[in-house]
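Novice: I would like the atomic coordinates for the input below:
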Amino acid sequence: MLALTGGTVITMTGQIYEPGMVLVEEGKIVAAGPLDRIPAGVEVDDVTGYLVMPGFIDAHCHVGVAEEIYREEGDDTNEYTDPVTPHLRAIDAVNPADLGFEDARSGGVTTVATGPGSANILGGEMAALKTAGQVVDRMVVRAPVGLKAALGENPKRTYAREKKMPATRMASAALLREALAKARDYQRKLEAAAAGRGEHPGRDLKMEALLPVLRREIPLRVHAHRADDIMTALRIAREFDLLLVVEHCTEGYLVARELAAYGAMAVVGPVITNRAKVELKGISLETPRILAEAGVTFAIMTDHPVVPIQYLALSAALTLRGGLSEERALRAITLDAARILGLESRLGSLEPGKDADIVVLSGHPFDPRTRVVKTYIEGRLVYLPRP
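Specialist: Model (predicted):
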């Protein structure tokens, strides 16, 4: 058993213990509370003077898929040959040796949702991974955590050059609807075959990948910056009764009440960016505050490598300039990020039974002077600054 003792413990469930103690055994949190009697025979890590928090979660990035340093050699972000590729799986592209994982640990990021980019209408399955490991299969927390889709400029730009659909926003929506409608027909044929009312339609990997979305087992995670594209995503989600996560959600402040009324969630960002394309014209640091006021659950992303993943906490800090509360900004990279990934029972707070993913900090994570002192994943020390 390991005991982290003496630090200020922020549980992310409303309790702050100063001084506090976190007990860890077999990769799980046993207890988090005030510094009281230290059990006999435990390994003690004295973190007096430091802040202790749950490890940070980046709910949207491309770490391991778009590798650091490399260009074509290590870039597996987009499959440009087909606009509809729901059957692609992030785990088949992740390189655990990507330096981005080391950067993540140095920034206190212990879990990431990584996956395909936004060139395709349907890009493939996203996966939640721990940021330490040599074999991707052992790093997986949950896969898939959503099916990546995209609307707006990126699919149009990619395929119009090839004289293919989609060259318009109408075509983008049509291709997405068409794929979902085909998958629904495939689902009905499978159900009929199972009930003895017809022949098995044969295995179709594209359709199989869409079935968990139609069953509401995972969300459709739609890249959408502009308000009109967000509304298209909502329109299609309503039509097929889908769980919806809006990725980027740049102009979400214009349609926050619509998102809240449907129960959609959002992953906002990257925050540290410029107006690199037309659909970023309306970027605002007030987006997270307005989403919060409307009742939308959201997380903050880096979109690594767009923003280096070690700057996730700084990205969340900037949302305070737009009026977001400090507590809600912290939740956006811990508990609310875990909720969006369907992992709130395992990650995002320091509670008994949850994974012992812990970051020890020299100060508040939103202070740019703060350093990550130690990072633990499942109770194992995975980052210690070089002397």
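Novice: C-alpha only now, for contacts and for neighbours.
Specialist: Noted.
Novice: Residue 282 - nearest residue in space that isn't next to it in sequence?
Specialist: residue 251 (6.1 Å; Cα to Cα, 6 or more residues apart in numbering).
Novice: just checking, the one you found touches residue 229?
Specialist: No: here residue 251 lies out of contact with residue 229, judged by Cα atoms under 8 Å, at a distance of 9.4 Å.
Novice: can you pull the contacts of residue 139?
Specialist: Residue 139 makes contacts with 129-133, as judged by Cα atoms under 8 Å, 6 or more residues apart in numbering.
Novice: That one and residue 299, how far apart?
Specialist: Noted for residue 139: a distance of 21 Å to residue 299, by Cα to Cα, to the nearest Å.
Novice: so what secondary structure elements neighbour the longest strand anywhere in the chain?
Specialist: Among the segments of the chain that qualify as a strand by DSSP state E, the longest is strand 140-150. Identification of packing neighbours for strand 140-150 by 3 or more Cα pairs under 8 Å, 6 or more residues apart in numbering; DSSP states H and E yields strand 122-130, helix 205-214, strand 220-224.
Novice: How about the secondary structure of the residue positioned nearest the centre of the chain?
Specialist: The structure's the chain has its C-alpha centroid closest to residue 59; by Cα atoms, centre = their mean the separation is 1.5 Å. Under DSSP: H, G, I helix; E, B strand; the rest coil, residue 59 falls in the strand class.
Novice: To compare against the first, here's the next sequence to fold:
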Amino acid sequence: MAKILIKGGTLYTMTDDEKNIFQGDILLENGKIKAVAEQIEDADAEIIDATGCYVLPGLIDAHSHIGLFDFNHDKSVDDANEMTDPVSAAVDARYGMNPKARELKVAYEHGITSILFTPGSGDVFCGQPFVGKTYGDNIFEMTVKAPAAVKIALGGNPKNTFGDMKRLPMTRMGVAHVLWDTFRKAKEYLDKKEKGEKQPYDANMEAIIPALRGEIPCKIHCTQYDMLTAIEVAKAYGVRFSLEHAWGATDYLDEIAESGCDICYGPIATYRSPGERRKVDVEAVKMLDDRGVNVAIITDSPILSEESLYHHIGEAVREGLSQERAVRMVTINPARQLGLEDRLGSLEAGKDADVIVMKGRLGLDTDAKVLYTIMDGNVIYRREV
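Specialist: Take a look at the predicted model:
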């Protein structure tokens, strides 16, 4: 694998160092970042001249359904929602994923190198999301982490799914009951398992155990007052969790900050409508960040397109968030949420060589565009100038 030396760009390292944005060089070798410094020389490396450009870690979208939803044909395809039982925690999103989805090309051409691919929100316990790279032919080879979370959904989606069937849960009361009852059963199942007591194998309970043990987070689709339900139940069972979408978060800023949860906010550009999308409060992104909450910005693609991530970042900046903090919300912040900060999200030696070179400042310049996308040390996209 050839070495690549990116020279002279403004590096957004996204580290916690005081000096995390500076002009410098970055050396990539054997699929990893070899070195980051103000000056690097290597006669054997392929040179990319980044003078006047910005060099960032590959972007991360922490909530997407591309490859699972397909809206590209006369009849749309939904392989993201099982919707045969409100508890479908055991289903694995990798087995519904189409690695040839055209939206993946859109993603890496816009610098998005990793995505959390998640089941939809038609059930209460929806299944197992995974983190994957956006370039490749084999989804199992593209996978970075599986399972990466337990996907849970509150509110209108599961309510409508099972309300149409005239079965539990057809109200928010019912959804909360399923949430409490399933965690109770999973905890009892885990206790018996740890004590060595015999019990029937239950794939759904097995899928929830890593969350109860703190090994992976729960990603809880919820908005407005459902956020308090999510916080109450998650705290009761001691699970790490993120609130997904989180429209209406400005009503519960203190409760969210005190809970210690993460936020995956968005899509920002969604329309305001009656019900769950009534309060699209983009200003929440800065207000939560100011309170120390780890916030990621998401697209929910293909509900909105992957390239709309640029618009979301710009809207957060327009609401007063600094550009550097906004960039963290699509790099190191989601990496930390997913327990992948040792591989993704910043420009540091030893991490995956997922790097983008941009003309223009992401979130500030409306004509900002990717010139190079490098993934695992290979140039997979080069913009024709």
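Novice: on that earlier part again, onto which residues of the second structure does the longest strand of the first structure map?
Specialist: Counting by TM-score structural alignment, strand 140-150 of the first structure pairs with residues 143-153 of the second structure.
Novice: And for stretch 203-223 of the first structure, what's in contact with it?
Specialist: Outside stretch 203-223 of the first structure, the residues within contact range by Cα under 8 Å, 6+ apart are 85-87, 118, 125, 144-152, 179-180, 182-184, 186-187, 233, 240-249.
Novice: Pull up the distance across that stretch, start to finish.
Specialist: End to end - Cα to Cα - stretch 203-223 of the first structure spans 28 Å.
Novice: Pull up the aligned stretch in the second structure for that stretch.
Specialist: By TM-score structural alignment, stretch 203-223 of the first structure lines up with residues 201-221 in the second structure.
Novice: And the matching stretch, what's buried?
Specialist: 204-212, 216-221 (16 or more other Cα atoms under 10 Å).
Novice: Kindly report the same for stretch 266-282 of the first structure.
Specialist: Buried residues in stretch 266-282 of the first structure, defined by neighbour count with 16+ other Cα under 10 Å: 266-272, 279-280, 282.
Novice: Let's verify the equivalent of residue 232 of the second structure over in the first structure: helix, strand, or coil?
Specialist: In the first structure, the residue paired with residue 232 of the second structure is residue 235, using TM-score structural alignment. Secondary structure, three-state DSSP: residue 235 of the first structure is helix.
Novice: Same question for residue 312 of the second structure.
Specialist: Relying on three-state DSSP, one would call residue 312 of the second structure helix.
Novice: Wait, residue 113 of the second structure touches residue 59, no?
Specialist: Yes: counting by Cα under 8 Å, residue 59 is a contact partner of residue 113 of the second structure at 5.7 Å.
Novice: Which of these two has more residues huddled nearby?
Specialist: Set residue 113 of the second structure next to residue 59 and count neighbours by other Cα atoms under 10 Å: residue 59 wins out with 29 against 26.
Novice: Trace that one over to the first structure, please.
Specialist: Per TM-score structural alignment, residue 59 of the second structure is aligned with residue 56.
Novice: contacting residues around the spatially closest residue to residue 62 of the second structure that is not a sequence neighbour?
Specialist: Closest residue to residue 62 of the second structure apart from its sequence neighbours, by Cα to Cα, 6+ apart: residue 116 at 4.8 Å. Contact analysis of residue 116 of the second structure by Cα under 8 Å, 6+ apart lists 60-64, 129-132, 148.
Novice: Which of these ranks first by neighbour count?
Specialist: Neighbour counts for the contacts of residue 116 of the second structure, by other Cα under 10 Å, peak at residue 60, which reaches 31 neighbours.
Novice: Contacts only, for residue 251 of the first structure.
Specialist: Here residue 251 of the first structure is in contact with 225-227, 282-284, 287 (Cα under 8 Å, 6+ apart).
Novice: What distance do you get for the residue mapped onto it from the second structure to residue 74 of the second structure?
Specialist: The alignment partner of residue 251 of the first structure in the second structure, by TM-score structural alignment, is residue 248. To residue 74 of the second structure, residue 248 of the second structure is 35 Å away according to Cα to Cα.
Novice: Same check on residue 265 of the second structure?
Specialist: Counting by Cα to Cα, the separation of residue 265 of the second structure from residue 74 of the second structure is 31 Å.
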